[in-house]
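Engineer: starting from these lines, generate the structure:
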Amino acid sequence: MNIWGIVRQLNFWQFTTLAKMLLANPLLAYPALKATKRALYICDIHYKKTHHKNGRANAFRHAIWSLLVCKETLKITKTEAKSMIWAQKITDLHEKLAPNAPLETAMDLHNNAMGIQFFSTLVNATEEEVILFLKNKTNCAIKVTSSIEIANYPNDLVYILENE
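Structural biologist: Predicted coordinates:
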């Protein structure tokens, strides 16, 4: 991941919004970036490039990303709650800065929140245990066709596309 390539693609409003958040929490910026890189690496290994589509692999990617942000920032924040709040802020900001179609955004936000929710039970889990847990959740993910439908699955990952 080329962070400077991503930053160059941001417009002034997007850049300013991101900079304000990172400057307000400078110690949490690096762990979030580290978690992002690790999540993409794990997804590439387990799902190749299909995690860039809107299927089950994408649900896994968003959940593991937000969960790893929690785990990495916990080393700094020392509290689960603060790590979960930061993960929610940073993942929500990503969806705001890189908008998709409304259903895709709703799916991504939901799966990010699921990763944060799962963190509570996986706080002491190894990376291998996290991956296994999330792969099981991914296998049971629910296909949705509308944003409203997503609310019916508060404990499940969701996806849009059946075939990847």
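Engineer: okay, CA-based contacts and neighbour counts for the rest of this
Structural biologist: Noted.
Engineer: following element in sequence after the one helix or strand Phe133 maps to, please.
Structural biologist: Using DSSP states H and E, Phe133 maps to helix 127-139. Later in the chain than helix 127-139, the nearest helix or strand by DSSP H and E is strand 142-143.
Engineer: for comparison, sequence B:
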Amino acid sequence: MSQLSVRQFFKLSALFISEPLLIFPTIRATTKSIKICNNRFGNAHHKSNKANAFRHALWNVLICMHAFKKTSNKKRALLWTQKVTTLYEKVTQNEAMDEAMDLHNNEVGRRLFSQDPTLTEAAYIQLLTDKMNTATQLKHGALYKLDKNLLVYISES
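Structural biologist: Sure thing, here's the model as predicted:
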């Protein structure tokens, strides 16, 4: 992934300006997800593996949690998280398979939050850890066939 261009930066900035109360909760959630994954997986979560799948789902859960705390509105938290994480994936211009994997795992995290927004962070982490055991390796062109509740990854490493 390369650095954001000026145009990409402005796209993300415009989104953040639309919901200024959610900027800091989103940043806190993002920082926290990276810290948790660094502690659990080292640098492994920067590859297209199960650790990366976990990180993307956790990132979405945490943004939802932090946005929900700020807004007390589950739908708004979910919509905000979907907008932020989907736009991020689009502007960072990953390879098509990586982008598909990331978008899928982002959705897994949002679905998990949507099913029970009252869970603790530790409970979500345990659920995602369990989901790593049933994660499916993504094959080219097979994403549409996958269960939207399963984490997906590209490589074993």
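Engineer: quick one: TM-score?
Structural biologist: Here the superposed chains carry a TM-score of 0.94, computed using TM-score structural alignment, normalised by the length of structure 2; 154 aligned residues with a C-alpha RMSD of 1.0 Å.
Engineer: hang on, the earlier thing: mean shift between the helix holding Phe133 of structure 1 and structure 2?
Structural biologist: Compared with structure 2 after the fit, helix 127-139 of structure 1 shows a mean deviation of 0.8 Å (mean C-alpha distance after the TM-score superposition for structure 1).
Engineer: could you tell me where that helix falls in structure 2?
Structural biologist: The aligned range for helix 127-139 of structure 1 in structure 2 is 121-133, by TM-score structural alignment.
Engineer: in that stretch, what counts as buried?
Structural biologist: Tyr124, Ile125, Leu128, Lys131, Met132 (16 or more other C-alpha atoms under 10 Å).
Engineer: surely the third one touches His56?
Structural biologist: Looking back up the chat, that one is Leu128 of structure 2. No. Counting by C-alpha atoms under 8 Å, His56 is not a contact partner of Leu128 of structure 2; they are 10.3 Å apart.
Engineer: now do the same for the residue nearest the centre of structure 2: helix, strand or coil?
Structural biologist: Centroid-nearest residue in structure 2, with C-alpha atoms, centre = their mean: His56, separated by 3.2 Å. Put simply, His56 of structure 2 is helix when judged by DSSP: H, G, I helix; E, B strand; the rest coil.
Engineer: and the buried residues of stretch 121-133 of structure 2 as TSV, adding distance to Thr92 of structure 2?
Structural biologist: As requested, these are exported to TSV (distance: C-alpha to C-alpha, whole Å):
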residue	distance to Thr92 of structure 2
Tyr124	27
Ile125	26
Leu128	25
Lys131	26
Met132	25
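Engineer: rewinding a little: aligned partner of the residue nearest to the centre of structure 2 in structure 1?
Structural biologist: Match for His56 of structure 2 (TM-score structural alignment): His62.
Engineer: ok, now Thr86 of structure 2?
Structural biologist: Looks like Thr86 of structure 2 aligns to Asp92 there (TM-score structural alignment).
Engineer: please report how far its match lies from Ile160 of structure 1.
Structural biologist: When distance is defined by C-alpha to C-alpha, to the nearest Å, Asp92 of structure 1 is 19 Å away from Ile160 of structure 1.
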